[in-house]
Every structure is written in structure tokens, then in C-alpha cells.
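Asker: Show me the folded form of this:
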Amino acid sequence: MALGLEGSANKLGAGIIKHSPDGTSVVLSNIRHTYITPPGEGFQPRDTALHHREWCLSVIQDALSQAGVPISGVDCICYTKGPGMGAPLQSVALVARTLSLLYDKPLVAVNHCVGHIEMGREITGAKNPVVLYVSGGNTQVIAYSRQCYRIFGETLDIAVGNCLDRFARVLNLSNNPSPGYNIEQKAKRGKRLMSLPYTTKGMDISLSGILTAVEAYTLDKRYRPDGLSQGAEDQDIITPADLCFSLQENVFAMLVEITERAMAHIGSREVLIVGGVGCNERLQEMMGIMASERGGQVFATDERFCIDNGIMIAQAGLLGFRMGHSTPIEKSTCTQRYRTDQVHVSWRV
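Answerer: Have a look, this model is predicted:
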């Protein structure tokens, strides 16, 4: 049994998972609290760290209470080593180290990206998929080989979640429950597909250009922030919904393209979408169309597991702990840069 603590960005999570002797996993609790800023504002590392310090004890107590186990009953304490924002990572790591010393429990440092992948594999039952990892800070196409998650392609500048979040701030959309979710809802009402850059470079993509281009449309004289036409002759108006729709369609098409290229390369018919942006129903739909045309299948989870959470850290940490891995207190550090392909995936053959 493991307690997992996640706090690499604005989501603070604690979860407890139990591995049975027959190999099955049971999620006993999965508690999360989100730091939400006013519309038009992002979250700063210092403020996010303060949020985590304020809520950490409450979130952990709720996780233990829901699971019905005392902290003395867990076998290890897992925490996010990275990647992520420095100050929030350090806040949660400090709590993990304190609990480890107080209750004499082994520590297990976990790669945030691998946590997403392993929780996705566990929940969906995907065997050996091409993984599309899309979140606020990461965009990668990944496949497993020889005890390592190999990165086939990635963003060359900003992550897809960061791209959507920044445009949500331009439109002054609410950050509750998340800016990406509100972009998705507004995109469902879009009717016009605007011309935007489409930048794939081999297996990689670039998103800064498309963000600049879609922001420029908000300065166009045809743009109507309220989405209302001012007359019968004004039929070519541009609305926020049109821009959200256009941004999603272009960015997601780029992601589908590089994912399909990876599928062809390794001969896989499975796609697993993980990370916060993986909750987007339009992305899942577009990926499903591509996969079905290849005779394949898409696997995805809902917001309980695709958005940052403590249970994914517990799952990945417990897999490593069962293989004999633990992290000495003196090496229980954090890092903002911790690539997926730096992890030795000893629990897979």
C-alpha cells in the first residue's frame, strides 16, 4: 500500500493505492485541491507553493480517512520529484520527507510523466500503446522499449496545455475548473475555421506561432468579443467561439499526425492519451477517428485520473518500490526538468 503526493503545478493531490497479491490494484482514495486564480491570470510558483502548504495536511488527512487506513498502515510514501514548478514541488517534497521521518516509512521519488502513463495503463488496460502525453507543461509522443519510455516526438517550444491556457487568459475566460476546459466548451459553439499555422517538424510540433496567430485575430476589426453581429451585412464576424474552435482543430490535428506516425513506426494499434488535456473530448474524438481507420483503439481516462492527482504518483511509486527501489532522505530532491526517458522502468519486461 502506498501514499502518493502530487504538487508539481496548481493541483495538490493525495491518494492511496493497494496492490493485491494477484496483481490487481485498488484505488482506496484520491483527493485533490486546485489553486484557482482570477480570470485572465495564471498561477505563480510562490503563490501556488503557499496554497499547497495551506492545504496539504487537510488533503492528506482526507485521503487517509477515505481509505480507512492510518498512515502507519502504508508501506511507502511516494512524491513527485519532477518535472514541474520548483516551489510547489519543494513544498510537497518537504511534507513527504517529514512524514517519512515521523513514521519511519521508505520514500519513493516519482517522475510525474511516468505517473500519468502507469495510471493510464492501469485504468484502461492498454497493453503496449503509443502514449500521447498532453498537459500544461508537457507534450510528448512516447512508446515503451527495453525498460524505458522512449520519446518519439515532443513540442519544440510551449506545451499544448500552456498554449490553451494562455489563449484563455487573452479571452479572459474563467480558470474554474480549468482554462482548457472552458476553451473546450466555447469551441463547441464555433462555426468558422480560421486560417492558422500548422507546424509539424518530423515527429515534433511547434505551438508558439499558432498562439501568436490566433491572438492576432482578437485585434481584427471583424472580431466581436460578445459574439454578436451588428447588422445583416456583418456576416463575416469572428467570435471567441470561432477562435477556440480553430485553435483546437489545428493543434489537435498536429497531435494526431505525429501520434499516427509513431504508431506506424512501431506497428502499434493502441493509443493511450494521458495528462490534463487528455480529458478533452474533441481530442479523444479526433484520435479515435485516426485509430479506427488503422484498425486500432484509443484509451483515455476521465478527469479523476487524467488531471494531476496523487494516486498516479502512488501507482508508479509502488511499482518501483515492489522492485526494490526507494529514495534515501539525503537524495529526496526535486527538479524542474526530469525527462520521461530518464526513468528506468524496471517493473516492465
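
Asker: only C-alpha atoms for contact and neighbour calcs from this point on.
Answerer: Will do.

Asker: who's in contact with the spatially most central residue of the chain?
Answerer: Per CA atoms, centre = their mean, the C-alpha nearest to the average position across the chain is that of Gly275, at 2.5 Å. Listed by CA atoms under 8 Å, 6 or more residues apart in numbering, the contact set of Gly275 reads 116, 133-135, 306-308.

Asker: Now do it against Ser332, distance only.
Answerer: 24 Å (CA to CA, to the nearest Å).

Asker: cool, Asp157 as well?
Answerer: Noted for Asp157: a distance of 29 Å to Ser332, by CA to CA.

Asker: Give the residue from these two that has the larger number of neighbours.
Answerer: Per other CA atoms under 10 Å, whichever of Asp157 and Ser332 has more neighbours is Ser332, with 18 against 14.

Asker: Who are the contact partners of that one?
Answerer: Applying CA under 8 Å, 6+ apart to Ser332 gives the contacts 81, 93, 97, 107, 109.

Asker: number of nearby residues for Gly125?
Answerer: Number of residues near Gly125 (other CA under 10 Å) recorded here: 11.

Asker: Name the surrounding residues that touch the host helix or strand of Thr80.
Answerer: Using DSSP states H and E, Thr80 sits within strand 76-82. With contacts defined as CA under 8 Å, 6+ apart, strand 76-82 is touched by 1-8, 89, 92-93, 96, 99-100, 105-112, 313-314, 317-318, 321, 332-338.

Asker: Please pick the buried ones from those residues.
Answerer: 1-8, 89, 92-93, 96, 99-100, 105-112, 313-314, 317-318, 321, 332-334, 338 (16 or more other CA atoms under 10 Å).

Asker: Pull out the buried residues from the lengthiest helix in the chain.
Answerer: Longest helix in the chain, counting residues (DSSP state H): helix 240-266. In terms of neighbour count (16+ other CA under 10 Å), helix 240-266 has its buried residues at 240-263.

Asker: who does the very next helix or strand once past the strand holding Thr80 touch, helix- and strand-wise?
Answerer: Moving toward the C-terminus from strand 76-82, the next helix or strand (DSSP H and E) is helix 86-103. Packing partners of helix 86-103 (3 or more CA pairs under 8 Å, 6 or more residues apart in numbering; DSSP states H and E): strand 2-6, helix 45-67, strand 76-82, strand 107-111.

Asker: Please give the structure of this sequence too, so both can be compared:
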Amino acid sequence: MFALGIEGSANKVGVGIVGEDGTILANPRHTYITPPGQGFLPRQTAIHHQEHILDLVQQAIKEAGIAPSELCCIAFTKGPGMGAPLVSCAVVARMLSQLWGIPLVGVNHCVGHIEMGRVVTGAQDPVVLYVSGGNTQVIAYSDRRYRIFGETIDMAIGNCLDRFARILHLSNDPSPGYNIEQMAKGGSKFIELPYVVKGMDVSFSGILSFIEAAAHDLLAKEEATREDLCYSLQETLFAMLVEITERAMAHCNTSDVLIVGGVGCNLRLQEMMQIMIMVGERGGKLYHIDERYCIDNGAMIAWPGMLAFKQGQVTPLEESTCTQRYRTDDVLVTWRD
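Answerer: Below is the predicted model:
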């Protein structure tokens, strides 16, 4: 059996095809990149997805070397995400479902990241740090649910980094967060920023406001460089994430950590998490994936779609709607013990 997955919850649209054992046969995607200093708006992002998605479907089918008749299901991102882009992709999923006579499976975007990380790395039951442009959560599995142990109480870490990149007028190609990561490597002066951990939750909006005001002042007086600012922001945000992840590990009596989501590609975040595991002498392992699977892609939707389908779950056409709010712990995870 093969499953086709369509992802388009933000500025990336992707189509993936996976086998029933998790083998990824095709995973093309296209990214909507805006000019420096600008974010991506729902309407323009949806138009981008509409322009590219059919070509991606054809490309995925060709790369996989299969016929549509060999597909057992078509998975699509039900949410969370941006409304217009989500709907654009769901419309295509519904069209293909009716055209090919193949059932639909609606997938939670966050669960897609987790299951993609598990199948690629082989991680069994780690604490998951999910960090992306729209989400920041510390997660662990228990009793057929992915339980959220801590999360952001305002904005996601990826959004925080993206907005600071706009302040510095950094390029959005390939992504604002990547360009901040590269600039941070040249930073040497640490600028103390607010450190906001509230129990198991974190807050980023105040840090962003503080560094935005400080950036104008420090750069004007030449007391710090843009590299110093990127370095200081990264170190502060990532230290907060490492702290709440370690606390969740202690609570769950787990030594392994899996990092997923677009920000999870950041090598400094991986390094800091690895140091925490080693210093704590936990004897555990850090699992992470590269940009092929860490960043939004179609395979991460196809795989949980396949898992759900094998458990008898399908989404009726009349229920194949999208929602911008769809929490990770809302999903009944029937494919795990």
C-alpha cells in the first residue's frame, strides 16, 4: 500500500508518497518566499499553493514510480495552520479523492511532525520538542494521546525569529531562521535579554519587544553588531527550551529527546540539547532530522495518514474540512500501544 500526503499549512506546499513500512518514495515541495522585511499573508500564500500543487502531485507520482490506483488513501493537513492555504490544499485532496476513488484521511499537522521524526530516526518513546513557525510544545506520549507538558503562552519560537529577521531586514531565502542562525555564528558579545519561563511554559513576545527596542539603540551607538543580536537571541530562546525539555524528561523518566519542526534544523539548538543530555549523565540519545523532513513536507502528512488508515480511520468527504486550531492532544493515537 502507498499513501499520498498533501501539506500546505504555511508558506510551504508539499506532496509526499510513502509505503506502508514508512519508506519515503517521493517528497517534493515548493516554498513561497517574500521580499526581505515582509512576512507571508494568507491570501498570497494560498495563491502560491494553488499555482504549484498540481505540478507537485504529478512530480511525486512520477518520482515514486506508481500509479494512482496503487494509493490506499490521500492524507491532507486538517490543521492547525493558516486558513486559506489549508483550504487550497484540502480542495485538491478532495478533488483527487473523487477523481481516483480513494478515501481521505485528515491529519493533524503537529502529529505529522512527530511521526515523521519517529519513522526517520527510529526513536521509540522520546520526549518531543516541537519547534516551528506556528508551534512550540514539549510533548510526551501517554495513553493514546500526545500529551503537552509545556508550550508557548503567546507566540511560537519560529514566529519570534522570523519577526526579528524582519527587524534586521534579513532575507527570507531559504528562511529567516536559517539566516539568523548563520549570523549568530559571527556573534561574540552576549546581550542579556529577558528569560521568561513560567513553570513548564515559555513566553517570547516580551523578549521580541525588548530586543527590537534594544537593537535600534545598540546598532545606532555601535555598541553591538547584528551578529551579536542574533547570537544573544538564539542563546536565550534555546536555553529556555532546553530547560523545560529537561524538566519533562525528569517527569516522564525518559532519557531520549526528539526535536521536530522547522526550527529543529538549527544546529545550535541541537548542540545545546545534546550538552544537556550529556551533562545530566542520562545515558540517553538526541534524535533530530535534517531539512528534508524537519521543514513542512508532504511525507509527514502521508505517513500518519497511512498509520491511521491501517487502523480503519478515514475522513468522510462531508467532514473533510480544515481548522486553524487543532491541538496536538486532540488526536486519538490509535496506532500506538
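
Asker: returning to what we had before: Throw the contacts of Gly275 of the first structure into a markdown table and include neighbour count, distance to Met194 of the first structure and secondary structure, thanks.
Answerer: Below are the contacts of Gly275 of the first structure laid out as a markdown table (neighbours: other CA atoms under 10 Å; distance: CA to CA, whole Å; DSSP: H, G, I helix; E, B strand; the rest coil):
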| residue | neighbour count | distance to Met194 of the first structure | secondary structure |
| --- | --- | --- | --- |
| His116 | 26 | 33 | helix |
| Tyr133 | 24 | 26 | strand |
| Val134 | 26 | 23 | strand |
| Ser135 | 24 | 24 | coil |
| Cys306 | 25 | 29 | helix |
| Ile307 | 21 | 29 | coil |
| Asp308 | 28 | 32 | coil |
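
Asker: and in the second structure, which of those remain?
Answerer: For the contacts of Gly275 of the first structure, the contacts that persist in the second structure are 116, 133-135, 306-308, with contact defined as both residues aligned by TM-score structural alignment, their matches' CA atoms under 8 Å.

Asker: mind checking the SS state of the counterpart of Thr333 of the first structure in the second structure?
Answerer: Aligned counterpart of Thr333 of the first structure in the second structure: Thr321 (TM-score structural alignment). Using DSSP: H, G, I helix; E, B strand; the rest coil, the three-state assignment for Thr321 of the second structure comes out as coil.

Asker: Quick check: Thr321 of the second structure touching Val91?
Answerer: No. With contact defined as CA atoms under 8 Å, Thr321 of the second structure does not count as touching Val91 (9.2 Å).

Asker: what do we get in the first structure for Val107 of the second structure?
Answerer: Alignment note (TM-score structural alignment): Val107 of the second structure maps to Val110 of the first structure.

Asker: Report the separation between its match and Thr218 of the first structure.
Answerer: 41 Å.

Asker: same check, this time on Ser326 of the first structure
Answerer: According to CA to CA, Ser326 of the first structure and Thr218 of the first structure sit 51 Å apart.

Asker: now Asp104 of the first structure
Answerer: Computed with CA to CA, the distance linking Asp104 of the first structure and Thr218 of the first structure is 56 Å.

Asker: which of the two has more neighbours?
Answerer: Taking neighbours as other CA under 10 Å, Asp104 of the first structure and Thr218 compare with Thr218 leading, 18 against 14.

Asker: now for the more buried one: what does it line up with in the second structure?
Answerer: When the second structure is aligned by TM-score structural alignment, the residue opposite Thr218 of the first structure is Ala215.

Asker: Give me the range in the second structure that stretch 162-177 of the first structure lines up against.
Answerer: Under TM-score structural alignment, stretch 162-177 of the first structure corresponds to residues 159-174 of the second structure.

Asker: Quick check: buried residues in the matching stretch?
Answerer: By neighbour count on 16+ other CA under 10 Å, the buried set for stretch 159-174 of the second structure is 159-168, 170-172.

Asker: Run a quick neighbour tally on Lys221 of the second structure.
Answerer: 9.

Asker: Check His288 of the second structure too.
Answerer: His288 of the second structure sits with 23 neighbouring residues when counted by other CA under 10 Å.

Asker: Gly206 of the second structure too?
Answerer: A count of nearby residues for Gly206 of the second structure, using other CA under 10 Å, gives 15.

Asker: Am I right that Arg169 of the first structure sits in a strand?
Answerer: No. Counting by three-state DSSP, Arg169 of the first structure is not part of a strand but helix.

Asker: Report the contact partners of it.
Answerer: Applying CA under 8 Å, 6+ apart, we find Arg169 of the first structure in contact with 39-42, 179.

Asker: Among these, which ones are in helices?
Answerer: Filtering the contacts of Arg169 of the first structure for helices - DSSP H - leaves Pro179.

Asker: Buried members of the contacts of Arg169 of the first structure into PyMOL, please.
Answerer: Of these, the buried ones go into a single PyMOL selection, burial set by 16+ other CA under 10 Å:
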select buried, resi 39+40+41+42+179
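
Asker: I'd like the contacts of Arg169 of the first structure as a markdown table, with distance to Thr139 of the first structure appended.
Answerer: Compiled in a markdown table, those are given as follows (distance: CA to CA, whole Å):
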| residue | distance to Thr139 of the first structure |
| --- | --- |
| Pro39 | 24 |
| Gly40 | 23 |
| Glu41 | 22 |
| Gly42 | 19 |
| Pro179 | 17 |
